[in-house]
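Undergrad: one predicted model, sequence on top.
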Amino acid sequence: MNTPFKLSTLFILITANCFAQNNPAPSTTNNSSYKIQTVHIQSRWAENVDTTNALNEYPRPQLQRDSWQNLNGLWEYAITDSTAAIPNSFQGKILVPYPIESVLSGVKKALMPDQRLWYRKIIQRPALLQNDHIILNFGAVDWQTTVFINKKQVGQHTGGYQNFSFDVTNFLQPGNNEIIVKVYDPTDQGPNPHGKQVLYPETIYYTASSGIWQTVWLEKVESTHISSLKTTPDIDKGTLAIVIDIAGHPENNSSLDIIVSTNGKVINTLQIPASQQQVNSTIYIPNVQLWSPDSPFLYDLSIRLKKGKKITDEVKSYFGMRKIDIQKDQKGADRIFLNNKYMFNLGTLDQGFWPEGLYTAPTDEALSFDIKAIKSLGFNTIRKHIKIEPERWYYHADKIGILVWQDFVNPPQDLPPGSRVIFEKEVQETMEQLHNHPSITTWVLFNERWGAYDQERLTKWIKKNDPSRLVNGHSGELLYVNDELRAPADDPWISSDLTDVHSYPEPRNAPPQRNKARVVGEFGGIGVSVPGHEWDDMRGWGYVQVTPAELKAQYIKMTEQLKQLEKEGLTASIYTQPFDVEGEENGLLTYDRKIIKIPVDEIRSLNKELVPLTDGFTLDPNFIIAANIDTGDNDNRYQELLVEYKNTLHNDSTFLRRLTLMAIRKKDQENATLVGNSYIDILKQPFSKENLDFIIAITRTSKDIGFNFCLKKPEKVDSVLGEFSAMRKVKKIIYNEEIAPYYKNHPNWETIQQKVTTLFGSLGEECVLGWRMIYYGFEVKDWENYGKYYVLYFKKSMNHYPEYHINNLTWILFEHSKNIGELTFATNVMKHIIDKNIDRSAEGYDTYANLLHRTNNSNEAIQWEEKALALKKGAPDEKLFAETLQKMKAGLPTWPQNN
């Protein structure tokens, strides 16, 4: 595998041979039933995906066999509630291995935490000899997987990023066999590491990827076979340590042949006994050729398991000879050294999301493209951020030659019960799964304190488990935004190999600490929107939003800063980020990988000031990264496009959508309404989720079509966007148009209420009542009217989603009202929001308890105040709650005595 680096397509092309050809899985689906779902933007590779070629490359290059069968393709699927048994019928077809939320799956549905996702596929049992076994392999399934064959449970696996296997030989019957896969994925609502996936995506968090998201395949092996392989290079000694695990029961005459070769030429062999289930050995590598980004040299490795002279199993692999550690440079500064030489780690933060596949790249070529593109730009490092990629991604990284800082996927930030055990289990499995890849040089334990705990213990544990790599115990434990330090840590980077700060937008140096290299683990975040290439054109985000010309100027400035910081001791930098991801538009390329925001040659020219562009960075003339951005195509064209709109009968939805957003950004509401209504008029499905999201977002006035949708068809809007979505939009516009202009100038509330009720009915009246309550309580301190309108408002709105903070409003009433009827009503309001789980905070319980106490229900009040105090245990204001409880028990007032 010692091909020199060229930015061209690199694959392991392994045919499925007679295993698949002689034992095809019978089709249970009609291919014509599958089609990619609608998506705003998609990469160039998505159009190449069909039901016959879904990631058909061998998925495990570090332990590959010839005898295998790919099970990717169309499966049946069903979504049920959490209590359902194996379903008798299925709802449709899904293309495996694309997550069910993705458009490439053909489904594009969210999986809720109280639901279960089921897959079904019919396969034929392969022809088996006496000692043959069939292994069912899964690259990754998010999060908890239960596998059944012919309705019998085979096994269960928990973990969304780790591969797993089951020996299914004894579950298979001659002829057809039914595979059922059950998946539970709570995404960000459970104890599981979920990375940046959330059920409801927002600025820096993204759409979830549930279910099967990596390749599923079968392998035929003998009962005694090689189950795992671990290789660790030592360049100083010129050796490779090898640990081989053997499944089954190796006999006394069993042995292992270890064969190292390059370009088909054997350079060393070793034969060792294999009478135990784990074999440890070391093989000498003569005239070691080192692996690095400058020269990503890989050796081929074959392992043969033999019984006597008969080969019973053979796996093929590869390895790279490299060393990573912290050493002192000539001036005594601690630096990152690769192969005993200083190398500045110039990296970028890669998140591994795709517009059409989410967690899953559409094709293997797309998977390798990201790495090639990053190296083409002159970077020598990728920080793989809060995601574990498929094995083939790391194969491409090994082959192309790039250093990888691998983040672990953090536990939930609130560390619910069980989350720590789950996290540590997945960290252990991740290290075992990825150990053999020379590209991975650094483990990143925690990021910006997300779910961080026991940092010293865990950092030491990782280092003990894998001393061959650096450990970044906490990336960004000091986080600076616009030079302001957020939440400084008491003892950052304890036991870590690196001191790591995050600094947005401009880079800064980490503090020096003995025997630790100084790095800026994230910086940049410069946002540039590119019309027509945005995931969500309503919410593009970056730490700084600039034009393309300004981005280039910023990048030049930051490169100069990095050069100076390197002189001062900085040894690595990670730029955020190579590609836009959903609402984040701070990539050097757009999310669809079609537009680059600074020309390739200009980025390379700047980056080479920190990383020399050696032969390992030679550009392949056939490799095209992306088209250059049109620097003139921005909001400065607004008047030009507006004239075009008014002079032309436009039915181009892309044009109208873009012009609507331009008008909103220019604060030209009259034309925003005009163009926006034209856009809505040509939509064939205005009540689809995608279209309605946009319609509601651009609805700003009562003249917008979206306002009438919400006012006249609220049930239809709510069925798509969620309960009370229509009501919230209508009330906001009523306030802006009919109340806000008069609110600060002694409003004539009776006139306003009559007008709004006439125009908008009961919902309009409710809106005015709410604002009358707010006005009397917060503007003029008229407590008599405040109490009156508190009651009138909540009588109408009690069963609606609260638009105000009910507990705060009720506490004001408690403090200022003497009316026992109002206080009793307020008690019922608080009981209602507690029962409905709208507010179960200590403060909510406290308000309810105080109202009970004041309305002569002190025994019940004491019980609720005890609940509030329990929630406040250890909090700074715990004492205040304790004092309130003591007053209740003593029969003393807890309300102001001037009332």
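TA: Alright, I've got the coordinates. All values reported here derive from a predicted model rather than from experimental measurement.
Undergrad: use CA for all of it now, contacts and neighbours both
TA: Fine.
Undergrad: where do the strands sit along the stretch 401-550 of the chain?
TA: Using DSSP state E, counting those that start in this stretch, the strands of the stretch 401-550 of the chain run over 403-407, 440-444, 470-472, 478-481, 484-486, 498-504, 517-524, 526-527, 544-545.
Undergrad: what's the second one in contact with?
TA: The reference is to strand 440-444. 324, 403-408, 469-475 (Cα atoms under 8 Å, 6 or more residues apart in numbering).
Undergrad: what do you get for the last one?
TA: Contacts made with strand 544-545 from outside it, assessed by Cα under 8 Å, 6+ apart, are listed as P505, G525, I526, G527, V528.
Undergrad: the same query, at a cut-off of 6 Å, please.
TA: I526, G527, V528 (Cα atoms under 6 Å, 6 or more residues apart in numbering).
Undergrad: which of the residues you listed ranks first by neighbour count?
TA: I526 (28 neighbours; other Cα atoms under 10 Å).
Undergrad: that one and R508, how far apart?
TA: 16 Å (Cα to Cα, to the nearest Å).
Undergrad: count the neighbours of the closest residue to P362 other than its chain neighbours for me.
TA: Using Cα to Cα, 6 or more residues apart in numbering and skipping residues adjacent in sequence, the residue nearest P362 is A46, 5.6 Å away. Using other Cα under 10 Å, A46 has 20 neighbouring residues.
Undergrad: gap between A46 and A826?
TA: Distance from A46 to A826, by Cα to Cα: 57 Å.
Undergrad: what does N850 give?
TA: Taking Cα to Cα, one finds N850 at 11 Å from A826.
Undergrad: how far does the one helix or strand I244 maps to sit from its chain's centre?
TA: I244 belongs to strand 239-247 when elements are defined using DSSP states H and E. Offset of strand 239-247 from its chain centre (Cα atoms, centre = their mean, to the nearest Å): 34 Å.
Undergrad: in addition, the following structure is provided for comparison:
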Amino acid sequence: MIKKITCWIALVFLVFPTFSQQHNWQPKKDKILSEWAINIDPNAPLPEYPRPQMSRENWTNLNGIWKYTIIEKGSTEPENFQGDILVPYAIESALSGVGQTVSKDQELWYHRSFEVDRGMRKGNLLLHFGAVDWEAEVFINGKSVGMHQGGYDPFSFEISEALVSGRKQQLSIRVWDPTDEGPQPRGKQINKPHGIWYTPVTGIWQTVWLEAVPDQYISHIKNTADLDNKQISVETQVNDPQPGQMITVRLFTNGELLDEKEVPAGESTIFSIDNPNIWGPDNPFLYDIEARLMDGRKQLDAVKSYTAMRKISMKPDAYGNQRLLLNDKFLFQYGPLDQGWWPDGLYTAPTEEALVYDIDKTKEMGFNMIRKHVKVEPARWYYHCDKIGMLVWQDMPSGDMGNRWEARPGVVGKGTERKRSPESMAIFKKEWKAIMDANYNFPSIIVWVPFNEAWGQFNTEEIVKWTVEYDPSRLVNGASGGNYTLEGQIMDMHNYPDPVMPDPKIWGHHQIIVLGEYGGLGLPIEGHTWQNKDNWGYQSFKDKDALRERYSKLIQDLKPLIPMGLSAAIYTQTTDVEVETNGLMTYDRKVSKLEPQFLKQLHKELYTIKIPMK
């Protein structure tokens, strides 16, 4: 095994020397790497258009080699930098080429130059960030153009007024991230990683890009499907709309124009569809949308988007237990807890191929749902879930933890609320709304999860009620495995390793009953672990045969809970993550611990159980 590891390190040195010579960049190799690491082009990492729900043609990707430095918090913009960093990989990651942590008393500064040609100076020039963790202030040619707080939502600034004459411009970014020493949402990041808590992620971790738009342009698009009335609503917002300007919206099916409507800028467009093609795991059909801003016969702006006709709802079965319905039919939802971490990129998948791999593999294993756990993915991840028909339960990243959680097998937890400061509460509410707004258009997202296991859980009824009212097109799992509330539509408990459920006689008539986490069967695979020893799972095994037998038993024990009232279950987890070795795949994704076809056949048994409905 030592010989294999040595060969892999030698391969990395053979593949990366030209990158190192040209850019002084190569990935840190003190930890395992995924197979996609060798495919990264440092001149153009993650080159794909980052916003598939609102795409334009005139854009420039700014990913690549930047300069960085770490200095004392509160310092002015530095004149000199420590070295190169590959954006958009967090500075702590191997793929950044740095692999260094940043304390709460320090700030991370980025710098690069970019060029703006004459064509991009007409109208407005938008500088976009997919995500930066956590506080980012952006400078163009030394002038601050804006500051953003939030590690999981996209943001942008209009930078035209800060440009100087000539093509070459200077871009600097100041980042501050206190990780687990601040009040902000941070998911599973911690300054001293151990157990289920992982390496910090500081700074830029999603694509940075420029987009040229006219003075009046489409600034937002919101697509809503109404299956009951067979309608699709398209709502656009326009920056600085002028009298008489109109929005033309076209709806396409399989590339053919289905309908076209024109409305005044800012008004909603409603399409009626006689025979809608309904989206689901077995039929991930998407309607394409094109919106154009018109001033008379002149087209000012155009964006492309898409939507799907789907519905998520609840209804009692013949025994009075509330059931989770997709498109008015009961479908038992079963999926893995997906942390979305990578051994080389941490929060950031090395390549687009890597990003898609996890989703495809989950589908191949016979799951129909993914719970995205206390992390938000780049927009392209949800895009691929939309395309493949993968259902998504989306968590809010946790933060400001410290309150108590009480739970026993078969009983939903009731503990203490976290007493957060006004600043902490405001940060949570602002970022949760921003996350919901940014990801509203993705039909794959069917459930919002604001709290997990009482991690920072506060003002539960207020937060859950607001979430339900803010987005009635989805269901809300108010406290996954945490301190329960009758607000929201879902009652969720966690139990390791065996499947259990809350008493349906108590809860089933009020809320949908789900098992939000269970399993956690561990199997470390030599040569594919984050560290050589002291790896763990909730229940560990020595070989694949033992793991296979125990997993089969979990499924057999899960099946009788479904007719009793259980509507969904989530197995921990998709991959190993750092010292956790309870993944269905290793952290580097090179080994599947259980054969996908074996899992698919086993999971089919969960979907064929018939539930009589009222």
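TA: It's in. Since the model is a prediction, treat every value here as computed from it, not as a measurement.
Undergrad: TM-score for these two?
TA: For these two chains in superposition, a TM-score of 0.91 is obtained (TM-score structural alignment, normalised by the length of structure 2); 568 aligned residues with a Cα RMSD of 1.4 Å.
Undergrad: ok, back up a step: can you tell me the SS state at the residue mapped onto the residue nearest to P362 of structure 1 from structure 2?
TA: In structure 2, the residue paired with A46 of structure 1 is A37, using TM-score structural alignment. Under the three-state scheme (DSSP: H, G, I helix; E, B strand; the rest coil), A37 of structure 2 adopts helix.
Undergrad: so the lengthiest helix in structure 1 aligns onto which residues of structure 2?
TA: Across structure 1, the longest stretch assigned as helix under DSSP state H is helix 749-774. Across structure 2, nothing matches helix 749-774 of structure 1 (TM-score structural alignment).
Undergrad: okay, which residue is most central for structure 2?
TA: E377 (2.1 Å; Cα atoms, centre = their mean).
Undergrad: that one: what secondary structure?
TA: Assignment for E377 of structure 2 (three-state DSSP): coil.
Undergrad: so what's it up against?
TA: Contacts of E377 of structure 2 (Cα under 6 Å, 6+ apart): none.
Undergrad: quick one: the residue mapped onto Y551 of structure 2 from structure 1 and G527 of structure 1, what's the gap?
TA: Taking TM-score structural alignment, the alignment pairs Y551 of structure 2 with Y555 from structure 1. Note on Y555 of structure 1: its distance to G527 of structure 1, by Cα to Cα, is 12 Å.
Undergrad: with I595 of structure 1 instead?
TA: For I595 of structure 1, the distance to G527 of structure 1 - Cα to Cα - is 14 Å.
Undergrad: V520 of structure 1 now?
TA: From V520 of structure 1 to G527 of structure 1 the distance is 19 Å (Cα to Cα).
Undergrad: repeat for W461 of structure 1
TA: Counting by Cα to Cα - W461 of structure 1 and G527 of structure 1 are separated by 38 Å.
Undergrad: and S292 of structure 1, by the same measure?
TA: Distance from S292 of structure 1 to G527 of structure 1, by Cα to Cα: 32 Å.
Undergrad: thinking again about what came up before, T169 of structure 1: which of the contacts of strand 440-444 of structure 1 is nearest?
TA: For the contacts of strand 440-444 of structure 1, the closest approach to T169 of structure 1 (Cα to Cα) belongs to F408, at 33.9 Å.
Undergrad: how many neighbours does that closest one have?
TA: If we define neighbours as other Cα under 10 Å, then F408 of structure 1 has 25 of them.
Undergrad: need the contact list for the alignment partner in structure 2 of it.
TA: Using TM-score structural alignment, the equivalent of F408 of structure 1 in structure 2 is M396. M396 of structure 2 makes contacts with V374, P450, as judged by Cα under 6 Å, 6+ apart.
Undergrad: quick one: I402 of structure 1 from D580 of structure 1, how far?
TA: On the measure of Cα to Cα, I402 of structure 1 and D580 of structure 1 end up 21 Å apart.
Undergrad: same question for Q327 of structure 1.
TA: 35 Å.
Undergrad: which one's more surrounded, those two?
TA: D580 (31 against 19).
Undergrad: counterpart of the more buried one over in structure 2?
TA: Using TM-score structural alignment, D580 of structure 1 pairs with D576 in structure 2.
Undergrad: burial of the nearest residue in space to A826 of structure 1 that is not next to it in sequence, as a residue count?
TA: Spatially, and ignoring its direct neighbours in sequence, A826 of structure 1 is nearest to T810 (6.4 Å; Cα to Cα, 6+ apart). Residues within reach of T810 of structure 1, counting by other Cα under 10 Å, total 21.
Undergrad: residue range for stretch 336-351 of structure 2 in structure 1?
TA: Stretch 336-351 of structure 2 maps onto residues 348-363 of structure 1, going by TM-score structural alignment.
Undergrad: the matching stretch: which residues count as buried?
TA: Burial within stretch 348-363 of structure 1, assessed by neighbour count using 16 or more other Cα atoms under 10 Å, is assigned to 348-363.
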